[in-house]
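**Q** I would like the atomic coordinates for the input below:
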Amino acid sequence: MFKKNSEPLIFILLFLGFINPVTAQQNIKVDVSPTVKKYIKGHSELQREKYFNLAARSGELDKNLNPEQFNRYMHDLDMTVGRKLFVVYSESRWGNGYREDATRPGFMDTTYFVSQKAPNDNGLEEYINLWGENEKVAAHDGHNAYPDFIDKYIKDGSTESFPENADAAAEIAAYTLKYAYSDFQRPKYFELVNEPDWRVWSDQRFIDWHTKTHQKFKAMSIPTEVGGPCFSVGYFYKNDFDAMKSIRDFMDATNFQLDFYSFHIYDYMKWSDDANDFVGRVSSGLPEEAVFDALAAHSKNKYGQEFTYVSSEHGGYVSDKTNLETAQNALADQYFPGSGFLHEMEKRSISNFIMVNSAITNTLVFMNHPHVVKKSVPFILLESAGWDPKYYSSLLVKENFDKNSNVWHEAKLGYFYEFFKDVKGHRVHSVCNDNDIQQISLVDGNRLIMIFHNQSNTGGLLDLNVKIWDNNIQQVTTRRLGRQNDFRPYFSEETSSSLSDFSIDGQESVVVFVDYEKAVEQRSEIEVIPYYSSEVATQFTGAKEFTVAVENPTTVQSAELRIGLARDASESKEMLVELNGTTLNLPVEDCAGRLTNENEYGSMRSIEIDPALLKTNNAVKISFTDGKQGGIGAVVIRAATLKSGIPLSAKTIQKGTFKLFPNPAQEQLTIESGDSGKVSIVTMDGRAIKVQQLFKGQNQLDLRGFKNGSYIAHAQFENDSISERFNVIN
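**A** Sure thing, here's the model as predicted:
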């Protein structure tokens, strides 16, 4: 771990080029409450199968992995599968089941199709033991997938054909998913076409194709969820959120009846000599948070529930192959000259970092929306030897890029899975005061896990305030993934015996594992509920007031105000915000430059707010300081209420001011207090069963009639509150 007293180590690493120099060092305050279990709309436990997937299915793994690789990937790294490419397309091109029904021109002969299919799970027993009844992959079909006997149309200027007869197409997809797959291999999620041509997005035939396929699946009791439209982009903040109209219209045209709605989220980068860096359209992270909030606000306002989402691809890459090759060759010549296949793999690691860095940023957003995200798959293929082994993101690469070679090499895309290794458990309450830092905290037994990612190029010092009660630290393990000065990735892991503040570099990801002597005890549970503004994807000039209704504001324990914004690239990023008449400080994030491309800027500003400011109807006034037009995706208040246990305002024990003895107690407990107030005895499920006045000095508490077990003494004073646990043994 890079502690404040580790200057010699940092100097050596800087000198060798293993880390980038931290510029404009700043203090980043982080408060973590390991004993406070957090739910987001009912979701607390981290479901790894949602996030840490290969863009592959079990059949590909069985075909390509040797036993050593299988154990490492599936057991050590706890990887799961995530994507299948082609469903109808595969059967049309290589199958034997599609033929026209002589009695129903334009439709498939379903009886014949069923007679040709006998799916099995031969060779997949180990995967079935790992993942149970279904491998839970997302499948998206190919372009021009449907057989020639079905009527099709092509929009002017496009090269893609789409089914004209939605009923016939729905039947083909339904029978294929029902009878061509075993229960284990049947995709859990199905997108009708991968990244369809933009010309068809609003075509009624395209809409009908989705709704009728969804209806057919339900009628035939197929346990595959149907969604779409699998847009190729996710930057709906474009043009001051006017671009959100495309997916919002699709939701409305399908009457919000699909099982999920989908789009791919990529950072599209290119090398810039002027910037001496990779720059471009960054849609991951803060802009993505703004998009998710805006789409959830639209569906919540109109349909009474947030939309649900599947990402069958996400990540980041350099979209211009020539630009990428030129940059990689130039950087290699400057920093690590050489030749041969392994040198080529080192050059490829430059683009590997772009993919992994973006995938981590996306994944942390997905983890922050567990009630919305059903499945996310980084575009990391297992292998692409028969496709394009040099450009596409493949975990395994054949030696010399020769598809006939039997020797595989692992690309540094594996760092994505290495970074998230052993990340599991339930969410706990944590707050960071820096909008550039993505952070999530979890507890798994006796382990606290803190994940951080810096979206900016500006580093800083993480000032950690971990609120833990009597539980000693056994070991601290710090894992880092970042970018060297030569643009290749670095990955490191080290241990220490104590937890202290540490640095985080620009575009660096850090996960900290704190192992305690005993399990972290849950003292409280909070439920986080997002409340959305009634105004969504709004453009205005100067200032505008938004309204956010919050249920039972007096019961809110903590709250976060979130504002998605977008502006023209040439306009100011400054804005003024007032909540119910109180001015809030929402400074421009350090990563704003990275989030600004040639045309526009998109982001999300957030701040922890005092719950006392909240009302039933909250007025949020937003002003653009330059008086010009801008767009707001949605204004959201994430409010946390207490489910059980001790209020968040309760503080850690202050020795010498509040003491309980004996502990464990029997018929009587003595409370020694440094001040007067009142004390509540609270059960572990949050019920106050006894309240009495508390005087300065010693107080006697009668415990006769108390059942054996654990209780909390929660003392309230004029300007403070303190809590401590004690046991009763009679």
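**Q** for the rest of this, base every contact and every neighbour count on C-alpha atoms.
**A** Fine.
**Q** start to end distance for stretch 196-207?
**A** Distance across stretch 196-207, first residue to last, is 12 Å (C-alpha to C-alpha, to the nearest Å).
**Q** over to stretch 609-622?
**A** Chord length of stretch 609-622, first to last residue, is 16 Å (C-alpha to C-alpha).
**Q** for the longest strand along the chain, packing partners?
**A** Counting by DSSP state E, the longest strand found in the chain is strand 629-645. Packing contacts for strand 629-645, counted by 3 or more C-alpha pairs under 8 Å, 6 or more residues apart in numbering; DSSP states H and E, involve helix 286-303, strand 524-532, strand 538-541, strand 543-549, strand 556-568.
**Q** can we see that at 6 Å?
**A** strand 524-532, strand 538-541, strand 556-568 (3 or more C-alpha pairs under 6 Å, 6 or more residues apart in numbering; DSSP states H and E).
**Q** this one next, for a side-by-side:
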Amino acid sequence: MYSKITVILFFSFVSLASFSQEAKVTIDLSMQKFIGAESELKREKYFNIHSSFSSWDLASHADVLFDQLDINFGRTFGGPSPFQKSKTQVPKPSEAKARGINTAKHWKNAPLFKKYKTNDLIITDHPANAFQLNMDYEKIAAYNVEYLKNAFPIMPKYYEVMNEPFVHSKDYVKTWAETDAVILEMTKLHKVIADKIHAEIPDIMVGGYSSAWPEVDRKNFDHWNTRMKSFMDTAGESMKFFATHLYDGRNVTGNYNYRSGSNSEAILDLIETYSYKKWGIVKPHLISEYGYTSKGLLGKPHSPELNGVCLKSYNNILMSLLDKPDRLLKSIPFIVGEGNWFYKDKKKNPDGHPYPWVIVKKNKDGVKEFTDLKKFYELWKGVSGKRVDVISSNPDIQVNAFIQEKKAYIALNNLHDKALNTTLAFLRKSKEYIQSSTLRRLYTTDAGIPKLVYFTDYDFTKDIVLKSGETVILECNLTETPLKSKITENNYYSKTYLQKVEAKKTIQFTIDNVTTGKKGRAAIKMGIGRAHDLSKKPQIVINGKPVEVPENWAGYDQKSREQFFGVINIPFDIRHTIKGENKIDITFPDTGGHVSSVILNIEKIE
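**A** Okay, here's the model as predicted:
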């Protein structure tokens, strides 16, 4: 039974580092912020459910979920599945067409279709239905194209060829030693399918590889070299996006750990940097699943405590992804509909319990009710608008802020395992625009039960004490929309990456084509993978100017992992940057590990 005790044991096992217990959040409601060319919060990128408008389960809840809470559809296992019936032969395109026509009827007849249909949807397949060894990949691609042309009344925008394929590579061979060959073949299939689909169906974007376990730093980055790097080298040219699953806990395999915070930042930064190295552009991410998972959760009674753990992970990861609108296509918290298929699974669920990640559960008496996962969408209800400038003095307090007409939404999230006293400081008379405010707080009680509470007429001039893992949204009613100035954030990449660290040996990163200014902020985002007893505070010099490296980063100390792998954000004076070529020198006092990526982040006031 998944109980509160299990949750508490897990959190004590990966207890967070005790850094500063205070934070200052500075807000300028008059300054519109752009990240790349993006300022408007596109809810379809972030506030999704792992389901589609073909779902019959959710029809009776549509008014609440899709009208009131403005939830968008995210992903469905509705791909071509060429090996759904036979594992030994590729069916003919004529069969794909016939099956596709029948599928299209199912979509059109679904009760949600008429009102909620959208092309902003991901389709994928289970690996066993999408791939078999020693098959003709051109024939598979031909089947898939013919199916896609006929199966969808409205063409989905995104197609992941397989869901989490590489962790299933052992299903096709007898030994783990043989799995590298299987992974290569799966990768080749991605490329063949992508090339054919992009040529014949330009409205759909194909990508992969839906990494279930992005433990890229494992065995001195051997996991990176044999998984994502190999995939990018072989199929990346044909991919429109790179898909990754980010889970706290343990997804399929690996140690219990947190991805949220510095670790997920390092994973995504490494993918971005290698993309820039290969093609001179950063191909976008598709985070088609994220949240919390672990072995042993299936077939257990419904657990509000588990819902509470999941809600923390959703918000931790969401707040990070909100900072990447210019290089993120879509992200989906792993929350599904009713999961009726799971009640019928006698092997994994002999006692007929709900699937752990459903938004609607069925009780033993057959009565259906919403689970606490609904609180994720209730917390973020209505949050929209143009991004405004907000910064936090403590990386454990994540921040985002938006203005929609005469409303402002200021979101704060606490990554720390302790409460943090947070002071709100409003710049350039921003405070004067606020007429009234409501504070939404989502947290878990001492017993692990998630609570969402609202405080109306909230005194926003007071400090907010954020509980461990708490997310708050301050919704402010404004006298007017005060946007008067502009700040633009851009990230600049070096083609040098994944450098071994040797004691007192300087590693130089050259970053070209930088646009900067005299007003604004600058930071170096340094990704490192090092043993826990090695230094995380090197000497850093940019363009001849020394930079102080902080001793804090987003999230926990990672002691539950084999080594530290994360991004340390290093702010410095923007006047140390120059237009064009910038040089960053990094020197560690000790030998071991790697600098995985170095990104120059510039926020220029215009």
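**Q** please convert the helices and strands packed on strand 629-645 of structure 1 to TSV, extending it with mean neighbour count and distance to residue 265 of structure 1.
**A** Converted to TSV, those look like this (neighbours: other C-alpha atoms under 10 Å; distance: least, C-alpha to C-alpha, whole Å):
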stretch	mean neighbour count	distance to residue 265 of structure 1
strand 524-532	23	23
strand 538-541	16	22
strand 556-568	23	17
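**Q** could you dump the ones you listed to CSV with distance to residue 252 of structure 1?
**A** Shown next, in CSV, are these (distance: least, C-alpha to C-alpha, whole Å):
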stretch, distance to residue 252 of structure 1
strand 524-532, 19
strand 538-541, 18
strand 556-568, 22
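**Q** ok, which of those comes nearest residue 345 of structure 1?
**A** Each of those has some distance to residue 345 of structure 1 by C-alpha to C-alpha; the shortest is strand 556-568, at 38.2 Å.
**Q** how big is the offset of that closest one relative to structure 2?
**A** Compared with structure 2 after the fit, strand 556-568 of structure 1 shows a mean deviation of 2.2 Å (mean C-alpha distance after the TM-score superposition for structure 1).
**Q** contacts for that strand next, please.
**A** Strand 556-568 of structure 1 is touched from outside by 240, 290, 600-609, 611, 630-641, with contacts defined as C-alpha atoms under 6 Å, 6 or more residues apart in numbering.
**Q** related to what we said a few turns ago, relative to residue 506 of structure 1, which of the helices and strands packed on strand 629-645 of structure 1 is closest?
**A** Closest approach to residue 506 of structure 1 among those is made by strand 556-568 (23.0 Å; C-alpha to C-alpha).
**Q** distance from the chain centre to that closest one, please.
**A** 17 Å (C-alpha atoms, centre = their mean, to the nearest Å).
**Q** over to stretch 426-437 of structure 1?
**A** 13 Å.
**Q** now do stretch 116-130 of structure 1
**A** 31 Å.
**Q** residues of that stretch that come out buried?
**A** For stretch 116-130 of structure 1, the neighbour count (16 or more other C-alpha atoms under 10 Å) marks 124, 127, 128 as buried.
**Q** residue farthest from the centroid of structure 2?
**A** The centre of structure 2 is farthest from one residue, residue 94, which by C-alpha atoms, centre = their mean lies 38.1 Å away.
**Q** hmm, who's touching the strand or helix carrying that one?
**A** Residue 94 of structure 2 is part of helix 93-109 when elements are defined by DSSP states H and E. Under the contact criterion C-alpha under 6 Å, 6+ apart, helix 93-109 of structure 2 has outside partners 54, 143, 146, 147, 150, 151, 152, 153.
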